[in-house]
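1. turn this into a structure:
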Amino acid sequence: MSATAVWSVDPRTGKRRERVATEATPAGVDRAVRAAHAARESLADRTVRAAFLRAAADLLDASADEVVATADAETALGTPRLTGELARTTAQLRSFAEVVEEGSFLDVRIDLPDPSAVPPRPDLRRWKIPLGVVAVYAASNFPLAFSVPGGDTASALAAGCPVVVKAHPDHPATSELTAGLLRRAAASRGLPEDVVVLLHGFEAGVELVRHPLVAAAGFTGSVRGGRALFDAAAARPVPIPFHGELGSLNPVVVTTAAAAEKAEEIGAGLAGSMTLGGGQFCTKPGFVLAPAGADGDRFLDALAKGVGQAGPAVLLDHRMRAAFVDGVTERAALDGVEAPVVPGAAGEHAVTAGVLTVDAARLADGGHGLLLEECFGPVTVVARYADESQIAAVLALLPGNLTATLHIAGEDEVAAPLLAALTPLAGRVLVNGWPTGVAVAPAQHHGGPYPATTSTSTSVGATAVERWLRPVTYQSTPQHLLPPELRDGNPLGLPRR
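-> Prediction:
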């Protein structure tokens, strides 16, 4: 049987660009994982790991023109957007290099013996060690920052874990190019190239999460795909951690006072956020609670004006385009739903952005649950409420999210209770801002209650490294047997308790 070819496709035309690779067979997956597993000890030296991450960033920057051009040809995301995404990706790699060098991620804790304690306390020394081979499932909408050289890969390597990446079929050529650069960077620092291995194919992704030498997995994608892999990870003879980012509605609440004070500003800001990147950001605000009445009308008019000026967008592939067109058509056909700006198809290869509106009372009564599900692409749903009780009723129906946003005015008296109501729904709560754009910073959290993610961890920021580590305590262990990180005198100068 001949191997299945992997083709790069131009989403602007739907035509194949080039044959890139072949899908991995079960034997190929096994070879890839075993090669990565054999390379794990090479990552033990933190100095070498940090140098590798910086070398990877440097090679990506040096190849920027080729990387951006290749990614644009496969995703239609545009040179400006992809140039910014590449900068974010390389900054992320360098940030994790600093995390590795600083060392606090090892969480070193030492309790000296105390015979007088009740019960007596022995000598206890705790730190965190890498799990082993990490499977990374690349995202469709971020061919760089959440794919082969992205945050899951960078944080796993920073933890000391080799990575096997399952490329996304929407950008196989970009995946091959960036994986090659990471492997070159490894070799330049004396590491085996197989600290990063790339695979293609749907079945390869399923085989990967089941492989007994894979110790953990990171995923960014759909609820359906992520849940299937999550269940497979849990069903293994030895279950493994599965850190999946699956889907998010990213609700927004506009108070009556905010609408009265700045309806036009909020409407224009929402239009820019929900159409950014063709509405294909995981943090796109897809559902809004806004007041009925004259101020709410002003907000809606500004939103409709901004969305109407967005122009057609080419989505990442024709399958997603079809799902978007079908999704907005089904939603617009619901009783009581109106479309101030009609979303849908624009020719054979693009879509138009749109806005759907509905009375919040319909949702509060338990109807139109479809409007509370994510629709991937440039559309948002505005539910117009009559009072705060309707806000509370609708928020009680929402699933977990990556973000939740509150727009208020000055000393808005409803701000505190609304903020308290939004906090359980999301991993990042914003006030008077927009969720698109996720800063790479130590305090960042990119995750949230299910189905936003399958764990409580973050995939962005310094603490993303914690997903690929486990704690170990040594009790009453002689100094010469302890790892240097735990010895008396702190020979490596690590932060420790």
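
2. all contacts plus neighbour counts: C-alpha atoms, from now on.
-> Fine.

3. pretty sure Val9 sits in a strand.
-> Yes. Assignment of Val9 by DSSP: H, G, I helix; E, B strand; the rest coil places it within a strand.

4. look up how far Val148 lies from it.
-> Computed as CA to CA, to the nearest Å, the Val9 to Val148 distance reads 18 Å.

5. helices or strands next to the longest helix along the chain in the packing?
-> Secondary structure of the chain per DSSP state H: the longest helix is helix 79-102. With contacts defined as 3 or more CA pairs under 8 Å, 6 or more residues apart in numbering; DSSP states H and E, helix 79-102 has these neighbours: helix 46-62, helix 64-75, helix 151-159.

6. let's see this one next, to set against the first:
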Amino acid sequence: MAAAPVWSVDPRTGKQREQVAVEATVQDVDAAVRAAHGARGALADRGVRSAFLRTAVHRLEAAKDRLVETADAESALGSIRLSGELARTCYQLRAFADIVDEGAFLDVIIDHPDDAAIPPVPDLRRYKVPLGVVAVYSASNFPFAFSVAGGDTASAFAAGCPVVVKAHPDHPALSELVAGVLREAAAEHGIPEGVLGLVHGFEAGVELIRHPLVAAAGFTGSVRGGRALFDAAAARPVPIPFHGELGSLNPVLVTEAAAAERAEAIGTGLAGSMTLGVGQFCVKPGLVLVPAGAAGDGLVKSLTDAVGGTEAGVLLDHRMRDDFLAGVSERAGLPDVEAPVTPGAGGEHTVSAGFLTVPAERLAEEGAYDVLLEECFGPVTVVARYESEDEATAVLSRLPGNLTATVHVSAQEAAGEGRGPDLLAALTPLAGRVLVNGWPTGVAVAPAQHHGGPYPATTSTSTSVGGTAIERWLRPVTYQNAPEALLPPELRDDNPLGLPRRFDGRLER
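-> This next block holds a predicted model:
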């Protein structure tokens, strides 16, 4: 039987653009993984790694027009948004090149013998080494930043790990183009093209996670798909780390004082955040707790005016459109749920933004309203009106893990008066990033960033954004009483590589 074709599809029309590949067979997956495994030695030198990452940036920037045009044709996200995303992707690659050059990620620790200690301490030297081949599962909503050249791939390369990417079916043509650019960059530094494998097809993704030479995996997608792969990673004869981002509601709590102080601004800001990118951001605010009463009414009116003026948009594919329409219909059909602006079909290929309101008490107990506490991918949010602080707290206590949690407070509360500090403490167990008086859409690429959270937001405690994302693809190893001549240069007393390290308890830069 011939391999199934892989088509590039225009989400604006639903029509096929071109055939770009065929779905990978078991043999294709095996060949890609083995080629990646064989390329590990080419990434051993940190200087080569950082130079490769910088060359990848130059080549991606040089190919910008062609890449953005292809990305827009497959995603309908628009050239402005995609140009910014490509710039972000290049920034990530540069940032990881800097991290590789600095070397602190190796976490070098050297302890010389101390016979006076109880128990005695032998000569111990610790650093981190790459895990091996990393499987990367691309996301649909960020065809650059969370795809072939995205943060998972960049951080894996920085760690010294070759990568095999399972391309997302929503942008296969772009995936092929970006893979070609990265391979050309690798070739400039004598790195074999097998350092980056690319496979297409659902079954290929399943085979990839099972391959015995795959040492770890990164995933961004749905709860259902991510959990299936997570379970497969754990069920292997040798289980492997699976760093998956699965789903997030990203709750927002607006205090009564904040609503009274700036209802219009909060409503307008919420509208912009929940409709950004046609509501297809993983950190879209999907549940907003708003006080009942006049202050909350003003916020809802502002939200109504802003969302009502939003144009219909195209989702990433028609399956997502169908899921969105079914999801909002199910939610809107519940008793006591109202739609000040009705979300739904905006046209044959588009959807219109909207939001639903519900009394918060309906969400405080387990039952039919639990669906309102689940992510609905697209331009919709749920506004829960609470009568008391206890009611709002009861709803928060029922939420699963999230990528973000946000609180909007008044100026006095921000100064530490009232419940401000308590609210921050209440939100901290819910998410990996807690915001005050802001909106979660927009994830800065910075050393202190954390993009992750308690399950089901992610399956591990790691981040997929920021410099510490490299830690996912490393493992520590300690050498005990090893002669200096046998040690890797990173662990020698004279520090020939000039690495930051902790030497006999002292931090050395």
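
7. ok, average deviation of the longest helix of the first structure from the second structure?
-> Here the mean offset of helix 79-102 of the first structure against the second structure after fitting is 0.3 Å, by mean CA distance after the TM-score superposition for the first structure.

8. tilt between that helix and helix 64-75?
-> 120 degrees (axes from the mean of the first three to the mean of the last three CA atoms, to 10 degrees).

9. buried ones in helix 79-102 of the first structure?
-> By neighbour count on 16 or more other CA atoms under 10 Å, the buried set for helix 79-102 of the first structure is 82-83, 85-101.

10. what's Glu203 of the second structure aligned with over in the first structure?
-> Aligned by TM-score structural alignment, Glu203 of the second structure pairs with Glu203 of the first structure.

11. tell me the first helix or strand C-terminal of the host helix or strand of its match.
-> Assigned by DSSP states H and E, Glu203 of the first structure falls within helix 202-210. Downstream of helix 202-210 of the first structure, the first helix or strand assigned by DSSP H and E is strand 214-220.

12. list the buried residues in the following helix or strand past that next one.
-> Following strand 214-220 of the first structure in sequence order, the next helix or strand is helix 223-235 (DSSP H and E). If you call a residue buried by 16+ other CA under 10 Å, then helix 223-235 of the first structure has these buried ones: 223, 226-227, 229-230, 232-233.

13. same thing with stretch 149-166 of the first structure?
-> By neighbour count on 16+ other CA under 10 Å, the buried set for stretch 149-166 of the first structure is 149-166.

14. over to stretch 195-208 of the second structure?
-> Quick answer for stretch 195-208 of the second structure (16+ other CA under 10 Å): 195-201, 204-208.

15. what segments of the stretch 301-450 of the first structure are helices?
-> Secondary structure of the stretch 301-450 of the first structure (DSSP state H, counting those that start in this stretch): helices at 318-332, 360-364, 388-395, 415-422.

16. tabulate the ones you listed (a markdown table), appending mean neighbour count and distance to Ala217 of the first structure.
-> Listed next are the helices of the stretch 301-450 of the first structure as a markdown table, based on neighbours: other CA atoms under 10 Å; distance: least, CA to CA, whole Å:
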| stretch | mean neighbour count | distance to Ala217 of the first structure |
| --- | --- | --- |
| helix 318-332 | 18 | 24 |
| helix 360-364 | 21 | 36 |
| helix 388-395 | 18 | 31 |
| helix 415-422 | 16 | 29 |
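
17. and Arg428 of the first structure, what's its match in the second structure?
-> Under TM-score structural alignment, Arg428 of the first structure pairs with Arg433 in the second structure.

18. count the residues that sit near its match.
-> Using other CA atoms under 10 Å, Arg433 of the second structure is surrounded by 20 other residues.

19. surely it meets Pro454?
-> No. Counting by CA atoms under 8 Å, Arg433 of the second structure sits too far from Pro454 to count as a contact (10.6 Å).

20. residues shared between the contacts of these two?
-> Common contact partners of Arg433 of the second structure and Pro454 (CA atoms under 8 Å, 6 or more residues apart in numbering): Leu403.

21. I'd like the helices of the stretch 301-450 of the first structure as TSV, with distance to Phe52 of the first structure appended.
-> Conversion of the helices of the stretch 301-450 of the first structure to TSV gives the following (distance: least, CA to CA, whole Å):
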stretch	distance to Phe52 of the first structure
helix 318-332	36
helix 360-364	52
helix 388-395	45
helix 415-422	41
